[in-house]
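J.: Could you look at this predicted model? Sequence included:
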Amino acid sequence: MTPVSSHSPHGQSPLRTVQVLGGGNAGSSAHVRSLAAGLVARGVKVTVCAPVEAERAYDFTGAGADHVHVPRSSDPVAVAALRAVCADADLVHAHGLHASFRAVLALGGRRVRTPLVVTWHDRAHAEGPRAHLLRVLERRVMRGATVVLGTTSDLVDRARRTGARDARLAAVALPGPRRPAPGEDPDGVRPKLQAELGATGRPLLVAVGSLERHRGYHVLLDAARAWRRLDPVPLVVVAGEGPLRAALQRRIEDEGLPVRLVGRRDDVTDLLAAADLALLPSRREARSVLAQAALHARVPLVATDAGGIPELVGDAAELVPYGDAEALAEAVVRLLGDPRRRQDLREKGTRQAATWPTEDETVAQVLSVYDELTLPRPFV
């Protein structure tokens, strides 16, 4: 691998980077944490601008970075705070649409242009007037970025159509699984969690993600009606919080569905270790954290064939059309009754996960982009 430099264009001090993160979904926040650790280890100075809640959850300072609280708002106060942090940066790297828009505003009007790298982790979706606003933000960000790194081919293509001058496919690694604590028995996690969740002696199906419309949980509840006929009845556990919690809980109770909403969890890896199947019923996903975690954990996955999921998982999952509750229900019933197919998916998942970039490869790609944008070009 070609070595990459960690020095500024003048070669006198370490490269100074600012990573800008909004509220951050699990994928982008974990990516920034992993990236910060890798960059710091290679001698790069990293400052993460993110809400204080993100620092509490992902401990950027524990990775060796500086953290500056910048709220999610794009109001003048937040933009001014970000502008002050970016004043001494050699390069700014923003993650997600709204964080990237704030970075564009913060860097606007500067006499000396600071390179702006944008990693586009997923598309934001909205309806009505807000949909128009999102399209405006996309165009402003794509045209304001020096380089756009899309986490899927679809996002790279959209970035180019929206006006990006330079859009490339990003290497984005999922941080490695949690290692057992000293004295912890990894084989004891599964029965303990199954007992806690009420899944002892019955199949456990796990879904993870915010309780929002695009996650497809209404389709999941429709499918769960069919699973009540099975013996034993599978238990579906949904880990996440969001605006649809009350409506989903009401349906679960009114219809007597075998589904539990367990809220936001920090032990998703353990939940997957206890699961018989992982479920991903989303209308849209880019580089799904759940899909990656499931394949790494050798848990058979049933997912929709939406967004970047087919590109990510290949033939290592059962894919069904979004919104088709019958197809989702049938795929789950078929897998629960076919241990050979489940084992086949575990083996394919292991092979597919081995094709994904590692954290080191992700950091190396990002550093090569940084060097390209900050190192002086030789005279021809």
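T.: Ah, there it is. Everything quoted here is computed from the prediction, not taken from an experiment.

J.: When you work out contacts or count neighbours from here on, use the C-alpha atoms and nothing else.
T.: Will do.

J.: okay, now Arg161: neighbour count?
T.: By other Cα atoms under 10 Å, 12 other residues sit near Arg161.

J.: try Thr200
T.: Thr200 has 15 neighbours, counted by other Cα under 10 Å.

J.: Please, which helix or strand holds the residue found closest to it once you drop the neighbours it is linked to in the chain?
T.: Leaving aside its sequence neighbours, Thr200 sits nearest to Gln194 (Cα to Cα, 6 or more residues apart in numbering; 5.2 Å). Assigned by DSSP states H and E, Gln194 belongs to helix 189-197.

J.: what do you get for Ala159?
T.: Going by DSSP H and E, Ala159 is in helix 153-161.

J.: which residues touch the helix holding Gln194?
T.: Under the contact criterion Cα atoms under 8 Å, 6 or more residues apart in numbering, helix 189-197 has outside partners Thr200, Leu204, Val237, Asp270, Leu271, Ala273, Ala274, Ala275.

J.: Please repeat the previous calculation with a cut-off of 10 Å.
T.: If you take Cα atoms under 10 Å, 6 or more residues apart in numbering as the criterion, helix 189-197 is touched by 180, 199-204, 235-237, 260, 262, 270-275.

J.: how about the strands in the stretch 101-250 of the chain?
T.: Assigned by DSSP state E, counting those that start in this stretch, the strands in the stretch 101-250 of the chain fall at 116-120, 147-150, 167-169, 204-208, 235-239.

J.: Can you verify my assumption that Ala99 contacts Val92?
T.: No: in terms of Cα atoms under 10 Å, Ala99 does not count as a neighbour of Val92; the distance is 11.2 Å.

J.: ok, for Ala325, nearest residue in space, not its chain neighbours?
T.: Distances taken as Cα to Cα, 6+ apart put Ala223 closest to Ala325, at 4.8 Å, once the chain neighbours are dropped.

J.: another structure for you, compare them:
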Amino acid sequence: MRVAFVLGTTSGGTGRHVHMLVEGLVRRGHQVLVVGPRSVEERFSYTGAGARFAEVTVSDRPHPFNDARAVLAIRRLTRGADVVHAHGLRAGALAALGRRSPRRGSSRAVAARAPLVVTLHNALTAGGLIGLVYGLLERVVAGRADRVLVVSPDLGERMAALGARDVRAAVVPAPPPPPARRGPEEVRAELGAGRRPVLLTIARLAQQKGLDTLLDVARGPWPDDDPERSPLFVVAGEGPLREPLQARIDAERLPVTLLGNRDDVPDLLAAATAVVATARWEGQPLSLSETLMVGRPVIATEVGGIPGLLGGAGVLVPYGDVEALRRAVQELVGDPGAVERMAEASARRGAELPDADDAVERIMSDYGQEDRTKD
């Protein structure tokens, strides 16, 4: 089978997910082409995983001239594929626009056309003109894709309401995290935590991640009589909101440390009392999957695909509810027994999560193929 992946600019989970699918499909003897910006090949090395790569600019924001060129290039490059699989709304819409609509094309053209599968990894959270444009792109994908895979139930409901013919749940597993290289006490000493509880957030410093809520929670109040009960909040990640977040931390003297991008997340997880996720929306965040796999407690907002991912492990709170989130943190850090119980629940859930083989088997089914490599 010949599979053509189409994706736009990405530096995170989407690119790693495509790399995992490329490896699994190539290992099973399929021919794979990846179409996307040069930056994704430089970051994820799809050719190193056995795929061919073709450079096409798929930018973050709409650009009529560049988008028209991308549509024509994607149509040409994917012409010989047995299935075209686009990842993300922008890439999905451009791939869809390169096809004749099944409602307008002849039955012969439709029969000869490779099926288009689109995986939506993120929800639309922007408003204004950008929100309007992306809403139109959603309609293009819903109307022209043969199958839409979604990372959360709310995305599925939205695409079905827009007329998507076949909507299914996507399987987006995280790779097993490597073991920690340093002991928890060494990491805690580096952070200056002493014996204080450490609440870790792994997130890009961007609007979607709801980090203002985290700072509201960090403001307390916390016990004045026992500093060791007052938690230290640490955030691993980088992004456009670093300066305003740091300015607020400094002005309010909040117990929050912005660590920037880190290559020692397993070390941080091992040292953390719990992981806190404050996002306004998430699909199946790899950071929470990794947290479950290493058995750390989770407190997270009840949005998108997070409830399904946690599967009953961890504590869920409404997005933006500062009091509920602060109360959840206070109850956890004040009860060592609760930390231990939640850690055990996380580890059990982590052992249940799908792996790369599960994802490839599911995608073969979504392509309408059976994995004949299995006994």
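T.: All right, it came through fine. Note that the coordinates shown come from a computational prediction; the quantities given were computed from them, not determined experimentally.

J.: How close are the two chains, by TM-score?
T.: After superposition, the two chains reach a TM-score of 0.87 (TM-score structural alignment, normalised by the length of structure 2), with 353 aligned residues with a Cα RMSD of 2.2 Å.

J.: Alignment lookup: the residue nearest to Thr200 of structure 1 to structure 2.
T.: The alignment partner of Gln194 of structure 1 in structure 2, by TM-score structural alignment, is Arg188.

J.: same check, this time on Tyr217 of structure 1
T.: Under the alignment (TM-score structural alignment), Tyr217 of structure 1 maps onto Leu211 of structure 2.

J.: Quickly note the distance from the nearest residue to its match once chain neighbours are set aside to Arg2 of structure 2.
T.: In space, and not counting its chain neighbours, Leu211 of structure 2 is closest to Thr278: 6.3 Å by Cα to Cα, 6+ apart. To Arg2 of structure 2, Thr278 of structure 2 is 40 Å away according to Cα to Cα, to the nearest Å.

J.: Compare those two (neighbour count), which wins?
T.: Neighbour count, other Cα under 10 Å: between Thr278 of structure 2 and Arg2, Thr278 has more, with 28 against 16.

J.: Quick one: residues contacting the counterpart of that one in structure 1.
T.: Per TM-score structural alignment, the equivalent position to Thr278 of structure 2 in structure 1 is Pro281. Counting by Cα under 10 Å, 6+ apart, Pro281 of structure 1 touches 207, 214-220, 302-306, 319-325, 328.

J.: Quick one: buried ones out of those?
T.: Buried members of the contacts of Pro281 of structure 1, counted by 16 or more other Cα atoms under 10 Å: 207, 215-220, 302-306, 319-323, 325, 328.

J.: ok, now how distant is the counterpart of Ser368 of structure 1 in structure 2 from Leu309 of structure 2?
T.: Correspondence of Ser368 of structure 1 to structure 2, assessed by TM-score structural alignment: Ser365. To Leu309 of structure 2, Ser365 of structure 2 is 21 Å away according to Cα to Cα.

J.: Who has more neighbours out of those two?
T.: Neighbour count, other Cα under 10 Å: between Ser365 of structure 2 and Leu309, Leu309 has more, with 21 against 12.

J.: was I right about that one contacting Arg349?
T.: Yes: assessed by Cα under 10 Å, Leu309 of structure 2 is found in contact with Arg349 at 8.7 Å.

J.: Find residues that contact each of those two.
T.: Applying Cα under 10 Å, 6+ apart, one finds that Leu309 of structure 2 and Arg349 are jointly contacted by Ser289, Leu292.

J.: corresponding residues in structure 1 for stretch 39-48 of structure 2?
T.: Stretch 39-48 of structure 2 maps onto residues 53-62 of structure 1, going by TM-score structural alignment.

J.: Now do the strands in the stretch 251-375 of structure 2.
T.: Under DSSP E, counting those that start in this stretch, the stretch 251-375 of structure 2 gives strands at 256-260, 274-277, 298-301, 315-317.

J.: what's the mean distance for the second one versus structure 1?
T.: In the superposition against structure 1, strand 274-277 of structure 2 averages 0.7 Å from its aligned positions (mean Cα distance after the TM-score superposition for structure 1).

J.: for that strand, which positions count as buried?
T.: Going by neighbour count (16+ other Cα under 10 Å), the buried part of strand 274-277 of structure 2 is Ala274, Val275, Val276, Ala277.

J.: hang on, the last one packs against Leu211?
T.: Which is Ala277 of structure 2. Yes: proximity of Ala277 of structure 2 to Leu211 meets the contact threshold set by Cα under 10 Å, at 8.8 Å.

J.: okay, and the common contacts of those two?
T.: Thr201, Ala203.

J.: where exactly do the helices run in the stretch 51-200 of structure 2?
T.: 64-77, 89-97, 107-112, 128-144, 153-161, 184-191 (DSSP state H, counting those that start in this stretch).

J.: Is it possible to get a markdown table of those that adds distance to Glu23 of structure 2?
T.: What follows is those, written out as a markdown table (distance: least, Cα to Cα, whole Å):
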| stretch | distance to Glu23 of structure 2 |
| --- | --- |
| helix 64-77 | 21 |
| helix 89-97 | 21 |
| helix 107-112 | 27 |
| helix 128-144 | 26 |
| helix 153-161 | 27 |
| helix 184-191 | 33 |
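
J.: Most tightly packed of those?
T.: helix 89-97 (a mean of 27; mean count of other Cα atoms under 10 Å).

J.: Mean deviation, that one versus structure 1?
T.: For helix 89-97 of structure 2, the mean deviation from structure 1 after alignment is 1.2 Å (mean Cα distance after the TM-score superposition for structure 1).

J.: okay, now the aligned partner of Ile306 of structure 2 in structure 1: neighbour count?
T.: Counting by TM-score structural alignment, Ile306 of structure 2 lines up with Ile309 in structure 1. Using other Cα under 10 Å, Ile309 of structure 1 has 23 other residues around it.
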